[in-house]
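> Just the structure for this:
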Amino acid sequence: MHLNALNSTSFRLYLAANFVSVTGIWVNRVVIGWFSWTLTQSAAWVGIVSFLLFAPTLFAGPFFGVLADRVDIKRGALTTQALLGILMLALGVLFMLGVLDIWMLSVLALLFGLTSSANTPIRLTLVPLIVSREALSNAITLISINFNAARLVGPAVGGLLLEKTDPGGTIAAAILMTLPMLAALAFLRPRTREGGVAPREGITSQLVEASRHIWANGWLTQAMTITTITALVPRGLLEVLPAVADGMYKRGASGLGQILSAVGTGALLAGISITLRKRKTQHLEELQRSYIWMAAGTAAVVVMGLVQNWFVALGLAALMGASGTFTAIAAQSVMQIETPDAYRGTTIGLWLFASIGGNALGALAFGGMADAVSMPVTLLVLGAAGVAAALISWLLAARSW
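Purely as a prediction, here's the structure:
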């Protein structure tokens, strides 16, 4: 891969700060997930709190995408990044005072999810505005690798911090991880968007227009399909790993750290392998690979339900991490490249609606069903549904290749 985007000092600074920031966001989510388990010992509550973390993206993500096309992008990024740090600090204070309960945690999870759902499309929309047009394709690929690797490595870091320190220390680390992005944003000078900001039509009209653009473009439709299925099943399970590590395998915080590290290792290796590719791949090749990885990730869920061995589970978790990274990077790259500047934020908002919203619904399904029956049965049933959806979507897409 030609790394011409790295010739930009602004992009190098942003890339490093973004990795640290996204890692911190996911470290904080791990702490919230662990609190939801230790406060209740209920897989359903883990799923509910995880849903609250992601629900704002499900319901408001597309509207925040429209907002990203209309606001001063640098000011919006600074504001939302600062709010994330403040909410992390509030969680830490409540924990240190010993007053944190599941209801307070739920409110904080919802607020954190709301702020994060605004922060993500704004940050991703900023990327094409800090590199030359010649380096745009490479920058989009690199930031896709960066963002998706960080959102899978982050939970691994959070799990290790929980194991080696305590929730208070882990929250403190997450707060510190928000600072590099605040510093980097102060130095960035984004260029003016081509065509300016999006037309001041109604928000609903802009969403409809972006949706039509996605539906009319076969590449974008396939990218959204892959994103949705992967988000619901393999990644939906990853959001309730506290219930898997301690509820199913009785491994406690140490086990959570190990299985999250396995997920992160798979994600990191996937990101590195994409970076080391010798040639640029076309959309068709990227999406064909993604269908294979999507099927592998959903199949791993089924196998985890069948073979209840801890070390096998770690290997399967690594496979899910790799699957999530390969599919998300391919889909996000296609979404960014195939969308004009004026509507990029709206399109990213819709992609996040499928990606993060799918995580929310998947976590709710895995957590609720595990409490109603058992985790192994849940893995078998939902994993099999994911495999079926992956195969059907692949057969439908293959007609247009």
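
> Going by C-alpha atoms from here, please, whenever you check contacts or count neighbours.
Will do.

> where along the stretch 201-350 of the chain do the strands fall?
Using DSSP state E, counting those that start in this stretch, the stretch 201-350 of the chain contains no strands.

> In contact with Gly362, which residues are there?
Ala231, Leu232, Val233, Arg235, Gly236, Leu237 (C-alpha atoms under 8 Å, 6 or more residues apart in numbering).

> Now the fourth one: closest residue in space, sequence neighbours ignored.
The shortest distance from Arg235 to any non-neighbouring residue, by C-alpha to C-alpha, 6 or more residues apart in numbering, is to Asn359 (6.0 Å).

> That neighbour: what's it in contact with?
Asn359 neighbours (C-alpha under 8 Å, 6+ apart): Phe51, Phe54, Ala231, Leu232, Val233, Arg235, Gly236, Glu239.

> wait, Pro167 sits on Val31?
Yes. The pair Pro167 and Val31 passes the contact test of C-alpha atoms under 8 Å, sitting 6.4 Å apart.

> ok, which stretches of the stretch 201-350 of the chain are helices?
203-216, 218-232, 234-238, 241-242, 252-275, 283-306, 310-337, 344-372 (DSSP state H, counting those that start in this stretch).

> do you know which of the ones you listed lies nearest Met181?
helix 344-372 (19.3 Å; C-alpha to C-alpha).

> Now the second one, please; I'll put the structures next to each other:
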Amino acid sequence: MFRSFSVFNYRVWFIGAVVSNIGAWMQSTAQSWVVLTQLTDGDAGAMGLTMALQFAPPLLLVSVTGWVADRFDRRKLLMLTQSVMMMLAVALGILVLTGVMTLPLMYGFALALGVVTAFDNPVRQAFVSDLVKREHASNAVALNSASFNTARLIGPAVAGVLIVVVGSGWVFLVNATTFLAMLGALAVLRPHEFIPRPKTLGRSRLADGFRYVRGRPDLLVIFVMVFLLGAFGMNFPIFASTMALEFGQGADGFGLLSSILAIGSLTGALLAARRDRARLRLVVLAAGGFGLAMLASALAPTYLFYALSLVLVGFAAVTMLTTANGYVQTTTDPALRGRVLALYVAILLGGTPVGAPIVGWIATEWGTRSAILVAALAAFIACGIGTTWMLVSGRLHRDAERRFRLTLDETRPLTVIEDAVPEEFSDEVAATTPVRLPR
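Sure thing, here's the model as predicted:
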């Protein structure tokens, strides 16, 4: 389960990420609560718009951010993005503490954070391949998810208590200090132990990532499924905060719901770390499980029952997303990994600007339970799309080891062929095109 910890650089990175992620979850909780209770009178639509502004830049800037992740030193890029996010957290805390914060200002900060995150996320995702070898990549991705959800287990609960005791503004300032852990980890990494990246030869074009994904129907299916869940299913700040208010809970009750959600999420991430590789069929099954779990949460009669249902919601969501991420990482050409991961992140986070305002509006007009039912429906549609493609492509019944098996026909000579590289691809992609045997 923890085999990637045998690598010094990954151990250091993991520790820094846990501390930084705890702060990020604290800020996310505080931001949602400030918008919902201080800047508006329980307006879920305003929260949906805040989320839309924060998650729109990854979608709009996807071609640039992916290219940057492939072309430049990822360690230095992360030090830059983490430093900028730390300064934004300090500014947010000061404005909230001084009473100057307004809803338009919060919208502006959400957009600014989204722009920085648009560059940070694909670099962070691709940086894993710089720290561990390919055979450990799926495990490292799952442990990253475990780090993220360990932080989700701690951060929202701590934020809820701090909001009650000292106020929301201090939560943003505490988050700013946690960035020092990530910056410190990046500073002590051993660059000479990084996994060598494919050398760039000749031209390197932004469009290569799009063309690569277009020629991979399995990735297209994953991207469609991830978009549906990202747009309509992953709006937990809206669901949890408005359900907490419905059950008469305060900021501490809202923070506790986010932490309970993380129990299932952490379990899903750790189980994913035990698997030898990511499989597409598990992505499909987890999408269906997410739909069932959301359906159960929509029907929850009490706060306790709703909280318990979130364990299943978190487990299914992280199982699907961690497996999808691992599949993309381990099956993508190394020369294009940054650009393809930028597309993945853009589709996952970029769905929020589409779905969050809709979900927030539904929650305001027809109640939170109706919005949760929409999320469940989106998950069932995603599961149906994945199942249909697997049936049509024959993947549903394909032996798990078939892709690694070579069957020889004695009546035909064995030949080695090289994949043709279309002229529209850059020299960089051509240089990494593998030689393979015919099936």
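
> And the TM-score between these chains?
Put the two chains on top of each other and the TM-score (TM-score structural alignment, normalised by the length of structure 1) is 0.88; 390 aligned residues with a C-alpha RMSD of 2.5 Å.

> In structure 2, what residue corresponds to the residue nearest to Arg235 of structure 1?
Alignment note (TM-score structural alignment): Asn359 of structure 1 maps to Thr352 of structure 2.

> roughly how far apart are its match and Ala231 of structure 2?
For Thr352 of structure 2, the distance to Ala231 of structure 2 equals 4 Å [C-alpha to C-alpha, to the nearest Å].

> what's the burial count for Val100 of structure 2?
Each residue near Val100 of structure 2 was counted by other C-alpha atoms under 10 Å, and the total is 10.

> coming back round to it: between the contacts of Gly362 of structure 1, which has the most around it?
The most crowded member of these, judged by other C-alpha under 10 Å, is Val233 (31 neighbours).

> Contact partners for the equivalent of that residue over in structure 2?
Matched by TM-score structural alignment, Val233 of structure 1 corresponds to Phe232 in structure 2. Residues near Phe232 of structure 2 by C-alpha under 8 Å, 6+ apart: Gly351, Thr352, Gly355, Ala356, Val359, Val374, Ala375, Ala378.

> Buried among these? Need that as a selection in PyMOL.
PyMOL command restricting those to the buried ones, with burial defined by 16 or more other C-alpha atoms under 10 Å:
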select buried, resi 351+352+355+356+359+374+375+378
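
> how close does Thr364 of structure 2 get to Gly45 of structure 2?
In this view, Thr364 of structure 2 and Gly45 of structure 2 are 7 Å apart by C-alpha to C-alpha.

> Comparing those two, which residue is more hemmed in?
Legend: neighbour count by other C-alpha under 10 Å for Thr364 of structure 2 and Gly45, higher for Gly45 (22 against 18).

> excluding its backbone neighbours, what's nearest the more buried one?
The shortest distance from Gly45 of structure 2 to any non-neighbouring residue, by C-alpha to C-alpha, 6+ apart, is to Gly360 (4.4 Å).

> Roughly how far does Gly384 of structure 2 sit from Ala287 of structure 2?
Taking C-alpha to C-alpha, one finds Gly384 of structure 2 at 9 Å from Ala287 of structure 2.

> er, Trp389 of structure 2 I mean
Plainly put, Trp389 of structure 2 is 14 Å away from Ala287 of structure 2 if you go by C-alpha to C-alpha.

> the more surrounded of the two?
Comparing Trp389 of structure 2 with Ala287 by other C-alpha under 10 Å, the one with more neighbours is Ala287, at 30 against 15.
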